[in-house]
Structures are given as structure tokens and as C-alpha cells.
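*Asks:* need a structure here:
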Amino acid sequence: MLKIENLTGGYSRLPVLKDVSFSVKSGEVLGLIGLNGAGKSTTINEIIGLLTPFQGTISIDGMTLEQNQSAYRKKIGFIPETPVLYDELTLKEHFETMAMAYDIETSAALKRVQPYLELFRLDDKLDWFPAYFSKGMKQKVMIICAFLVDPELFIFDEPFLGLDPLAIADLSDLLADEKAKGKSILMSTHVLDSAEKMCDRFVILHKGEVRASGSLSELRRQFGDETASLNAIYMALTKEV
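*Replies:* Below you'll find the predicted structure:
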């Protein structure tokens, strides 16, 4: 599980996050939501190690980045909002590079990704270069790379952007499968209708602080409306005070 305790952090000693605490349990999908600039991407960058916290601790299964960088990073499968691919590498070479980075035998890695290639209709494009991929295809490649490493924690930053409706449904099914296996899933998204259906709990960030957290039923009780949608709660809680 992911555990964040009293996290304060940001850029150039300027705090963006202020005493943020939450956890993602095994077998749970947690939605991280908030307005642009609320601190969602900063939180993710702190978790994956691109930023160093000013204060607080971040651990996965009780392990921090400082204790063992390699083992910590192997626990994470990260899908960024904007796909990052190497123009000079074919699709197959991307998978081979990921396998080397995570100490996975190449043939085992290619066998592991085959079902995902077929699911996302990329199995006939192993020799293609990224220049020939649409944005949606590039996003699918990033998703497959995350599943290749078989992590304990999946982190999705706006995973539905660029995906067609069929791919969104396929990804939703994959996340349900990983959840059933006991994997932890942290999802940052503005697609609240999908988040409402997929997530077990939510953390609403506003101005770098946790404004509210809990299941949809718990948020409804906090909001004072037992029938309110996640979108209605989100809009009310992130209004300027």
C-alpha cells in the first residue's frame, strides 16, 4: 500500500503541498481530484521521486525511496498524462528497454505484454516507430509499459485522455482485474463520471491541502446530500471560500 504522511513539498522551496496525508490500500482504487494547480501532479512527482519532500514521508509497503531507490521504483507503474516515447525506438524496442530497466528477461516481457497488445489492437505494430502513432496509441503504449513491470502500485495521471470509448472500457476492465489481484491504484483525473464508477475512495485537493476524503457515501454525508454526484461535491468543495 501507499502511505503519505504530513507531506509538504513543491518547487524551489516554495510549498505547493501543505501537510498532505492519505493512503491507498491494497486492492483499492483511490481517485485524486482537484482543480488545475491544486497539487495533484506535484503529489505524483513526490511519490515517484522526481521531487524531494520538504517534510513528511512517503512509503510503499513500508519502504521509502531513501531506503532502497531501485526496489522502491520497481513497485510503481506510472502512466503520465502526456505519453513519453523515444522516436528512434520501435514499439518492440520500447518493451525491450523497459525489460532491461526492470531486470525482466526480454522473452518473458514480450510474452507478458502480448495480451495487452491484442487488447489494445497494437499486436501488428511492434515494428512501428512512435511518429506513426496517434496520441491514443501512444497512451496505450504507456499503459502497456506500466503493466509490463507488474507493479504493486499503479499511478495514473489523466489516463483517459486521448483514448477512444472502447479503449476506456478496456482500461477500466484491466483496472478492475488488478484491483482484484490486490494491487493499489492511484488515479488523478478530471473525468469524474468515470472516477465515480471506478474509485473506492477519493481525496479532493484544493490549494495544496486535503479538502475532503473518503468514499462517495462519506463525501455525501460531509456535503449534506445523500444523492449528490461526485461532480456536485467536487464543485462545491473547491469553490473559493
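
*Asks:* please count neighbours and contacts with C-alpha atoms only from this point.
*Replies:* Noted.

*Asks:* element containing the residue nearest to Leu237 when sequence neighbours are not counted, please.
*Replies:* Excluding its sequence neighbours, the residue lying closest to Leu237 (CA to CA, 6 or more residues apart in numbering) is Arg211, at 7.0 Å. Assigned by DSSP states H and E, Arg211 belongs to strand 209-214.

*Asks:* what are the buried residues along the helix or strand following that strand?
*Replies:* Heading C-terminal from strand 209-214, the first helix or strand you meet, by DSSP H and E, is helix 216-223. Going by neighbour count (16 or more other CA atoms under 10 Å), the buried part of helix 216-223 is Leu216, Ser217, Leu219, Arg220, Phe223.

*Asks:* now for the host helix or strand of Ala236, which elements pack on it?
*Replies:* Per DSSP H and E: Ala236 is located in helix 230-237. Contacts defined by 3 or more CA pairs under 8 Å, 6 or more residues apart in numbering; DSSP states H and E place helix 230-237 against helix 192-198, helix 216-223.

*Asks:* can these go into TSV with extra columns for distance to Thr106?
*Replies:* Shown next, in TSV, are the helices and strands packed on helix 230-237 (distance: least, CA to CA, whole Å):
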stretch	distance to Thr106
helix 192-198	33
helix 216-223	42
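
*Asks:* Met137 is nearest to which of those helices?
*Replies:* Across the helices and strands packed on helix 230-237, Met137 has its closest neighbour in helix 192-198 (20.4 Å, CA to CA).

*Asks:* list the buried ones in the closest one?
*Replies:* For helix 192-198, a neighbour-count test (16+ other CA under 10 Å) marks Leu192, Ala195, Glu196, Met198 as buried.

*Asks:* ok, and what's touching it?
*Replies:* For helix 192-198, contacts defined as CA atoms under 8 Å, 6 or more residues apart in numbering pick out Val29, Gly31, Ser172, Thr189, Leu216, Ser229, Leu230, Asn231.

*Asks:* and the next helix or strand past that helix?
*Replies:* Remark: after helix 192-198, the chain's next helix or strand is strand 201-206, criterion DSSP H and E.

*Asks:* before we move on, the earlier item: what is the orientation angle of the helix holding Ala236 with helix 216-223?
*Replies:* Here helix 230-237 points in a direction 30 degrees away from that of helix 216-223 (axes from the mean of the first three to the mean of the last three CA atoms, to 10 degrees).

*Asks:* helices of this protein, start to end?
*Replies:* Assigned by DSSP state H, the helices in the chain fall at 40-48, 69-74, 91-101, 106-119, 135-148, 165-180, 192-198, 216-223, 230-237.

*Asks:* to compare with the earlier structure, here is another sequence to fold:
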Amino acid sequence: MKAVTGGYSVRRPVLHEVTIRVNPGEMVGLIGLNGAGKSTAIKHILGLMSPQSGQVRVAGVTLEENRVLYRSSTAYVPEQPSLFPNLTVKEHLQWTAMAYAIDRETAAAKMGELAQIFRMSEAMNALPDTLSKGMKQKVMLMSALLVRPPLLIIDEPFLGLDPLATRALLGALEEARSVHGSAILLSSHILPALERRADRLVVLHRGRIIAEGSPAEVKSQAGLSGPESTLDDAFESLVLDAEGGTFRA
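*Replies:* Coordinates of the predicted model:
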């Protein structure tokens, strides 16, 4: 997205000339307080909202130029799992494969691999009502990773995941970007994970970008340096500075 201003009201836009670039094979972390505009930015990228000004391109096209290519080039995992109550885990994955025109043999092999990675092999024939929240989240993540899209957007992926599932997800994301060249936009409040894994960070506050760059560059922009400084420290400093020294969540 480039210089996007937008939101739910023309008179009171949520985003103010926000530019977010995610290159192939790159993981970008999107961070900010609740209400900073992260979800609104994601909705614009997904084509669920139209910018008041600026432009959003995915796979080189806007939604208006090529709706099919735009939609098929993106996979999205929301913060709250949303599953069909009458479809098993396996049927969810099969439905996703059909929606993205993945051939059966390729889909079956990848489904088996993902089931093992996320320790879901014994739950493949289970219905959503019998799954924990963490397991439902795994189904959403498995569906997105099955697609191997040019752009993968994940909102708060670590919530509800146990330590082994978190490690599995990080490994799968690393494969998606390094092997398959997927661009990954990851919105999360778990800053240590982004500090270790993200190539670049975008810090939003009240709909404006207040810092961006590598984790080291963001810490430098916050006036921090040295091995003892953390991304959590940098984020707090940046927000305090943006608020004029008075923190208001």
C-alpha cells in the first residue's frame, strides 16, 4: 500500500498516508497499540475497504485492475478463528485447496505435512466444536500455509498457541518466505518474536507511521542502542514520544 488515507469515515480517516511495502521472501512486522490502525490497514490490503486516497497493489495489480489475481494472491489468518461448523479439519483444507485450484495430489501431500508439523494428524476428521481455540487457530494457519500465496497476512498468530505450535508456525513461516518466496505481513503484540524473526518493522500510532526499518533501526530511531535494549523498550519510547511524553493507551 502506498500513501493510503482511509477508514470508515471520510471526515475522520483512521489511516493517514500510510505506506507499507512487503517484498517477496520478506517478513514485515506491523505493531502498534490497540486502535492504532493495524486492522484498518489490513482491511485495505485485503480489498475489504477502499482507500480515500493512495493505492494498494498485490502481485503488481490493484483490485480494480485484476480482481481474480489480486484475491488469489493473498491468504489471511484473522485473530479469531472462523470455521465452518459442519466441515472437518480435513474438509476445511480440501475446500481451501479447491478454492485456490491446487491439484489433489499436491494438496494431499501438503496437508499431511502440515498435520504433522502442527501435531494435528489425529484431529483431521474432527469437527470445529470438538477443538480447542488453539487447535482452531492451527486449522486457520494450516489453510493459509497450504496455499503458499505471494502475500500471507496473519493477525496475532501466537495467541492461543502452545510453545510447540508457536515453534512449528515460525518454522513454517520461514519455509514460506525462504523457500517459496512468500511475502509475510505479521501483526502481533508479541514483540520479542518479531524482533528475532522480522526483516523489517512498521510502527503505527494513531494511523500514522512513527518508525520503520529493521528491528535494530527501529530501536535506533527510538534512541536506544546496545545489546541490552529490546524492541519492547523501543516501542514504549516511540509511543511516549508520539504522545508528548504522556502515555495514553
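
*Asks:* tell me how they score on TM after superposing.
*Replies:* Here the TM-score for the pair of chains, by TM-score structural alignment, normalised by the length of structure 1, is 0.94; 238 aligned residues with a CA RMSD of 1.3 Å.

*Asks:* can you list the buried residues of helix 216-223 of structure 1 in TSV and add distance to Asp19 of structure 1?
*Replies:* Formatted as TSV, these follow (distance: CA to CA, whole Å):
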residue	distance to Asp19 of structure 1
Leu216	23
Ser217	25
Leu219	20
Arg220	24
Phe223	23
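
*Asks:* list the buried residues for stretch 92-99 of structure 2?
*Replies:* Neighbour-count burial for stretch 92-99 of structure 2 flags His92, Leu93, Gln94, Thr96, Ala97 (criterion: 16+ other CA under 10 Å).

*Asks:* follow-up on the earlier one: how far off centre is the strand holding Arg211 of structure 1?
*Replies:* Counting by CA atoms, centre = their mean, to the nearest Å, strand 209-214 of structure 1 is centred 18 Å from the centre of its parent chain.

*Asks:* mean deviation, it versus structure 2?
*Replies:* Taken over the aligned residues, the distance from strand 209-214 of structure 1 to structure 2 averages 0.5 Å (mean CA distance after the TM-score superposition for structure 1).

*Asks:* now do the same for Lys135 of structure 1: its match in structure 2.
*Replies:* Under the alignment (TM-score structural alignment), Lys135 of structure 1 pairs with Lys133 of structure 2.

*Asks:* returning to that earlier point: what's the closest of the helices of structure 1 to Pro159 of structure 1?
*Replies:* Closest to Pro159 of structure 1 of the helices of structure 1, according to CA to CA: helix 135-148, at 7.8 Å.

*Asks:* what is that closest one packed up against?
*Replies:* Contacts defined by 3+ CA pairs under 8 Å, 6+ apart place helix 135-148 of structure 1 against strand 76-79, helix 91-101, helix 106-119.

*Asks:* again, only this time at 7 Å
*Replies:* strand 76-79, helix 106-119 (3 or more CA pairs under 7 Å, 6 or more residues apart in numbering; DSSP states H and E).

*Asks:* aligned partner of Leu164 of structure 2 in structure 1?
*Replies:* Checking TM-score structural alignment: Leu164 of structure 2 goes with Leu166.

*Asks:* and for stretch 178-186 of structure 2, what's in contact with it?
*Replies:* 22-30, 148-155, 176-177 (CA atoms under 7 Å, 6 or more residues apart in numbering).

*Asks:* and what of stretch 87-103 of structure 2?
*Replies:* For stretch 87-103 of structure 2, contacts defined as CA under 7 Å, 6+ apart pick out Ser72, Ala107, Ala123, Met124, Asn125, Ala126, Leu127, Pro128, Val139, Ser143, Val147.

*Asks:* specify, as a residue range, where that stretch falls in structure 1.
*Replies:* Mapped onto structure 1 using TM-score structural alignment, stretch 87-103 of structure 2 covers residues 89-105.

*Asks:* picking that back up, after superposition, how close is the helix holding Ala236 of structure 1 to structure 2?
*Replies:* Averaged out, helix 230-237 of structure 1 is 0.8 Å away (mean CA distance after the TM-score superposition for structure 1).

*Asks:* in structure 2, which residue is closest to the centre?
*Replies:* Of all residues in structure 2, the one closest to the mean position by CA atoms, centre = their mean is Ile154, 2.4 Å from it.

*Asks:* that residue reaches Tyr76, doesn't it?
*Replies:* Yes - judged on CA atoms under 7 Å, Ile154 of structure 2 makes contact with Tyr76 at a distance of 5.8 Å.

*Asks:* skip the chain neighbours and tell me the closest residue to the match of Lys135 of structure 1.
*Replies:* In space, and not counting its chain neighbours, Lys133 of structure 2 is closest to Gly160: 6.4 Å by CA to CA, 6+ apart.

*Asks:* what is the burial count for the one you found?
*Replies:* When neighbours are counted by other CA atoms under 10 Å, Gly160 of structure 2 registers 18.

*Asks:* so how far is Ser237 of structure 2 from the equivalent of Leu175 of structure 1 over in structure 2?
*Replies:* The alignment partner of Leu175 of structure 1 in structure 2, by TM-score structural alignment, is Leu173. Computed as CA to CA, to the nearest Å, the Leu173 of structure 2 to Ser237 of structure 2 distance reads 29 Å.

*Asks:* quick one: which of these two has more around it?
*Replies:* When neighbours are counted by other CA under 10 Å, Leu173 of structure 2 and Ser237 differ, and Leu173 comes out ahead with 22 against 19.

*Asks:* list the contacts for the nearest residue to Ser237 of structure 2 once chain neighbours are set aside?
*Replies:* Nearest residue to Ser237 of structure 2 in three dimensions, chain neighbours excluded: Ala222, at 6.0 Å (CA to CA, 6+ apart). By CA under 7 Å, 6+ apart, Ala222 of structure 2 lies in contact with Ala234, Ser237, Leu238.

*Asks:* list the contacts of Lys18 of structure 1.
*Replies:* Applying CA under 7 Å, 6+ apart, the residues near Lys18 of structure 1 are Leu7, Thr8, Gly208, Glu209.

*Asks:* what do we get in structure 2 for it?
*Replies:* So, by TM-score structural alignment, Lys18 of structure 1 is matched to His16.

*Asks:* fine by me, we can end here.
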